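Trainee: Need coordinates for the following:
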Amino acid sequence: MRTALAHTFRSLSVRNFRLFAAGQVVSVTGTWMMITAQDWLVLSLTDDSGTALGLVTALQFTPLLLLTLYGGRLADRYDKRTLLVGANLVSGVLALLLALAALTGTVRLTHLYVAALGIGMVNAVEIPTRMSFVSELVGPKLLPNASALSTAYFSIARVMGPAVSGALIAWLGAGSVMLLNGFSYLATVAGLFMMRPGELHRVPAGHGSSRIVDGLRYVASRRDLTLPLALVAVVGLFGLNFQVTLPLIARTVFGADAASFGLLTTALASGSLLAAFVTTARRSRPSSSLVTGSALLLGLVEVIAGWAPTFVAAMVSLFLTGLASTYFAQAANHRIQLGSRPEYRGRVMALYTLILQGTTPLGSLLVGGVSGALGARSGLWLGGLVSMAAGAVAMAADRRRPDGDPPRGGTPADADVADVLDKQ
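Mentor: This is a model prediction of the structure:
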């Protein structure tokens, strides 16, 4: 038992990663508290408008669609730790300004739109920087475990944040939740300042070409990267819009209050947490069939969640949906990140972020519109059916061109990197 635990948490033996993980647990918990408060406030101000909720989500994720590749370029060119300090400080200031408006009773829907857009612009830099920074914290050997643990602490935050937020909204109001989130960013900043820079596994800043177009050409030459990225694009567009579907189902299907809405979000996050711990055992680059198969499973359980007849059944099915969605995202993440050369990793993960989260503005508007016209359940049905179809198409395409095929136009070095990672 002790050996299994040590294996699961082996990345925490690295001091810099421990500091980063501790700060992130606090900060991301605050972020999920903020998301719950934001969504509840939007619905309260608009008489449960799915369209308004979808628009707020779209504004928050549109900068990822437009700016994430530039954020990845910055991550490959400049010191990642410095970029992360700046991004967290700016996010904290934006959260505090929105909290002030909510606490003084002057908050309007426009304020939520502006704050969502501002935070999205910061995230366009922060997300690819943070994802590629994990490899600098622990090195390539521990990267699969550290990546899975990163998802685990994000999932812990998704469990704690909505549950605590729902209770605090009912007790103190949404403004107090937003205030706590503003100060939570200081935990990550403190952890970054306490790190030992000499222990980071750095690729020298500006090493090689840092142009965006070179990163895109690199990915285009690697079929083992383009297939999972294409699958992530479709699933992200249709199947991962829980920020829109869950509040609508909670209020319009089950008539839930803020605390019960928090429970639904917590059920989804609990499944994600279990999936994250399962994937800590991963030692090597996952196969393409594992990625496509997990997309099929995600689609199936999401359709089942859409049919849930009672609140308890919804919690159970959403737990399974959270498990399947995180397992799929982790499998795709590891396949892409572990197959990428270090000097391109910032731009590759920026492209992954762009595809996974940058499609959210389009997906949230589409799913929000469908849910508004056909009912809240239809959003989950649409996402599940499309995810299943995408997984089946990707699996068929992969069988026609086996996973071991050499990358299109890739260099021998690229093929060697992929082969070594597959065999580790």
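Trainee: drop to CA atoms for contacts and neighbour counts, all remaining ones
Mentor: Noted.
Trainee: Going by secondary structure, the most centrally placed residue in the chain is in what exactly?
Mentor: The centroid of the chain falls nearest to Gln357 when counting by Cα atoms, centre = their mean (7.1 Å). Per DSSP states H and E: Gln357 is located in helix 345-358.
Trainee: so what secondary structure elements neighbour that helix?
Mentor: helix 50-77, helix 109-138, helix 212-220, helix 223-238, helix 311-337 (3 or more Cα pairs under 8 Å, 6 or more residues apart in numbering; DSSP states H and E).
Trainee: would you list these in JSON lines and tack on distance to Gly92 and mean neighbour count?
Mentor: Formatted as JSON lines, those follow (distance: least, Cα to Cα, whole Å; neighbours: other Cα atoms under 10 Å):
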{"stretch": "helix 50-77", "distance to Gly92": "15", "mean neighbour count": "25"}
{"stretch": "helix 109-138", "distance to Gly92": "9", "mean neighbour count": "22"}
{"stretch": "helix 212-220", "distance to Gly92": "29", "mean neighbour count": "17"}
{"stretch": "helix 223-238", "distance to Gly92": "27", "mean neighbour count": "23"}
{"stretch": "helix 311-337", "distance to Gly92": "27", "mean neighbour count": "23"}
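Trainee: One more sequence to fold, the one below, so I can look at both together:
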Amino acid sequence: MAESPDARPTPPRPGEGPVGTPESQAELPTLAMEALGEREPRGHVRLFGSTAFFRLWLTQVVSATGDWLGFLAIAALATRISDRPEAAVGLVMSARIVPGFFLGPAAGVFADRFDRKRLMVMCDVGRALVLASLPFVDTVPGLIVASLVMEVFTLLWAPAKEASVPHLVPSDHLTTANSLSLAAAYGTIPIAAGLFSLLAELSDTIGDFELLSVVRGTQEGLAFYFDAGTFLLSALMIWSLPLPRRRRADRGRGAKRVEFGAAWRELREGWQFVFLNPVVRAVNLGLATGLIGGGMLVPLGPVFADQVLGAGQSGFGVLIFALGLGVAGGVITISVFQRRVPKEWTFVVAVFVAGFSLGTAASMSALELAAGFVFVLGICAGCVYVLGFTMLHEHVEDELRGRIFSALYTLVRLCVLIAFAVGPFLSELLGELSENLFDDGHVGLFGVSIAVPGVRLTLWTAAAIIVVAGVIAAHSMLDAARKELVTGPPTVHRGGGAPPDAVEGGGKDG
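Mentor: Model (predicted):
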């Protein structure tokens, strides 16, 4: 329903203060449920917080399954069409990371200035069109260009989605909502892998049909078409969500046309908030740098499992399984105990323990012990992810939320790039240094000879970086606690209590 120019805010109810006051914060869950048509929690609403978020979560499951399926298909296609498959896969995957450094913050401005639902729908349709064209790409440069375009759409979609979550769930369900989002993002990996295998069998079975040769119905081609279908389905599901229409005052001028001067000012405002707000600063540092440790297990894990643990490629599989199992355990644990633990200090402790766990795992020479500490690392990573996103939702105003999440994604991409690109190079450099400084790469400690190959030194370095990030995060949390003692707890409008007239017809605006 369109809003008249002289529309007035809905008068507060008895006992309810203006939006943003402590009284209204206590009412936000009720208001959010009423605005979304959920007056009494029932069935899945008890877990997801609202029917609307349950539908958004289903959208995430569909979209994430397609994302991982496309990831596998692109890697397989790059391997098949290149004479140097390792380099080809590295280049194509780097193309999915690099754009975030240049476009990530600007994407947050778009998420804050434009209608988020329309933005997400346009991005899903755009990704579907790109994927539908990939079966006809037979060069590595073509794959790189397609990956760049795909990443631009993803950069726009992600902060818009994250900034929309508080509109769909009561504030006391944010931690659970973030846990479920993590499950949707990473729990779909085995589903995508299974689908990719099934599509290989399907391609072999129906490969003799002439029509399939025309549309490039190979294993990768079928995967790309299936992936495109998941994004189209995601677009339809998002279009039906009851996301509130954002007032022009909330979006700022330029809803139809980007004023780059204003966009730059908003971008600068978002990044200033990242560094000036102590809680947001702690979350960004903890989440982003934590990925350096976890990310380095991917390129360095096979070398560590083979050279240090003597377990070969199967040992690497055990380490990755332990990491994934730990993440799942961390998500479940923090979801169960979310209301019994202080989020800020649990987050800091989890960052510290993650660093020590990685360092200890790298010090082990037996697969079982290393996998055990990697499991602990996964638990901490799951806790850090869920608590970090929840605190961002709770401490950031709605008009800044898109920029804050895009800043986080930029830092995350930087750390993943460091893990993937710098990790192997640093491992080789430290390996040569170890051979020159120590006797055959071994150092004696209390009469025991300890191997210090480059991969172990690199993982120790990654662990040290995470511990330093924990120190900085703890300092930031202390700053936040001191400010709260002086000024009182912050009041943040999370968007959950939007009046019904802002939500009415949410699936029909257009």
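Trainee: returning to what we had before: so what corresponds to the residue nearest to the centre of the first structure in the second structure?
Mentor: Using TM-score structural alignment as the criterion, Gln357 of the first structure maps onto Arg413 of the second structure.
Trainee: same question, Ala187 of the first structure
Mentor: Aligned against the second structure by TM-score structural alignment, Ala187 of the first structure finds its counterpart in Leu233.
Trainee: Kindly tell me how buried its match is, as a neighbour count.
Mentor: Neighbourhood size, Leu233 of the second structure [other Cα atoms under 10 Å]: 18.
Trainee: need the contact list for Ala76 of the second structure.
Mentor: Going by Cα atoms under 8 Å, 6 or more residues apart in numbering, Ala76 of the second structure touches Glu220.
Trainee: mind checking how far it is from Arg247 of the second structure?
Mentor: As for Ala76 of the second structure, its distance to Arg247 of the second structure is 45 Å (criterion: Cα to Cα, to the nearest Å).
Trainee: need the contact list for Phe48 of the second structure.
Mentor: Applying Cα under 8 Å, 6+ apart to Phe48 of the second structure gives the contacts 54, 169, 173, 176-177, 180.
Trainee: Can you check which helix is longest in the second structure?
Mentor: In the second structure, with assignment by DSSP state H, the single longest helix is helix 454-487.
Trainee: which bit of the first structure covers the helix or strand following it?
Mentor: Downstream of helix 454-487 of the second structure, the first helix or strand assigned by DSSP H and E is helix 500-503. Alignment note (TM-score structural alignment): helix 500-503 of the second structure is unmatched in the first structure.
Trainee: Can you provide the mean distance from the helix or strand where Leu179 of the first structure lies to its aligned counterpart in the second structure?
Mentor: Per DSSP H and E, Leu179 of the first structure falls inside helix 174-193. Superposed on the second structure, helix 174-193 of the first structure shows a mean distance of 2.0 Å to its aligned residues (mean Cα distance after the TM-score superposition for the first structure).
Trainee: Who are the packing partners of that helix?
Mentor: In terms of contacts (3+ Cα pairs under 8 Å, 6+ apart), helix 174-193 of the first structure is packed against helix 15-46, helix 80-103, helix 143-172.
Trainee: Distance-wise, check the closest residue in space to Gly30 of the first structure that isn't next to it in sequence relative to Val303 of the first structure.
Mentor: Among residues not flanking Gly30 of the first structure along the chain, Asn181 sits closest, at 4.2 Å (Cα to Cα, 6 or more residues apart in numbering). Separation of Asn181 of the first structure from Val303 of the first structure (Cα to Cα): 33 Å.
Trainee: Reformat the helices and strands packed on helix 174-193 of the first structure as TSV; add distance to Leu64 of the first structure.
Mentor: Shown next, in TSV, are these (distance: least, Cα to Cα, whole Å):
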stretch	distance to Leu64 of the first structure
helix 15-46	17
helix 80-103	14
helix 143-172	19
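Trainee: out of those helices, deepest packed?
Mentor: Comparing those by mean neighbour count (mean count of other Cα atoms under 10 Å), helix 143-172 ranks first with a mean of 23.
Trainee: Counting by contacts, list what that one packs against.
Mentor: Where contact means 3+ Cα pairs under 8 Å, 6+ apart, helix 143-172 of the first structure is packed against helix 15-46, helix 109-138, helix 174-193, helix 258-278, helix 311-337.
Trainee: cutoff 6 Å now
Mentor: helix 15-46, helix 258-278 (3 or more Cα pairs under 6 Å, 6 or more residues apart in numbering; DSSP states H and E).
Trainee: re earlier: residues of the helix holding Leu179 of the first structure that come out buried?
Mentor: By neighbour count on 16 or more other Cα atoms under 10 Å, the buried set for helix 174-193 of the first structure is 174-189, 191-192.
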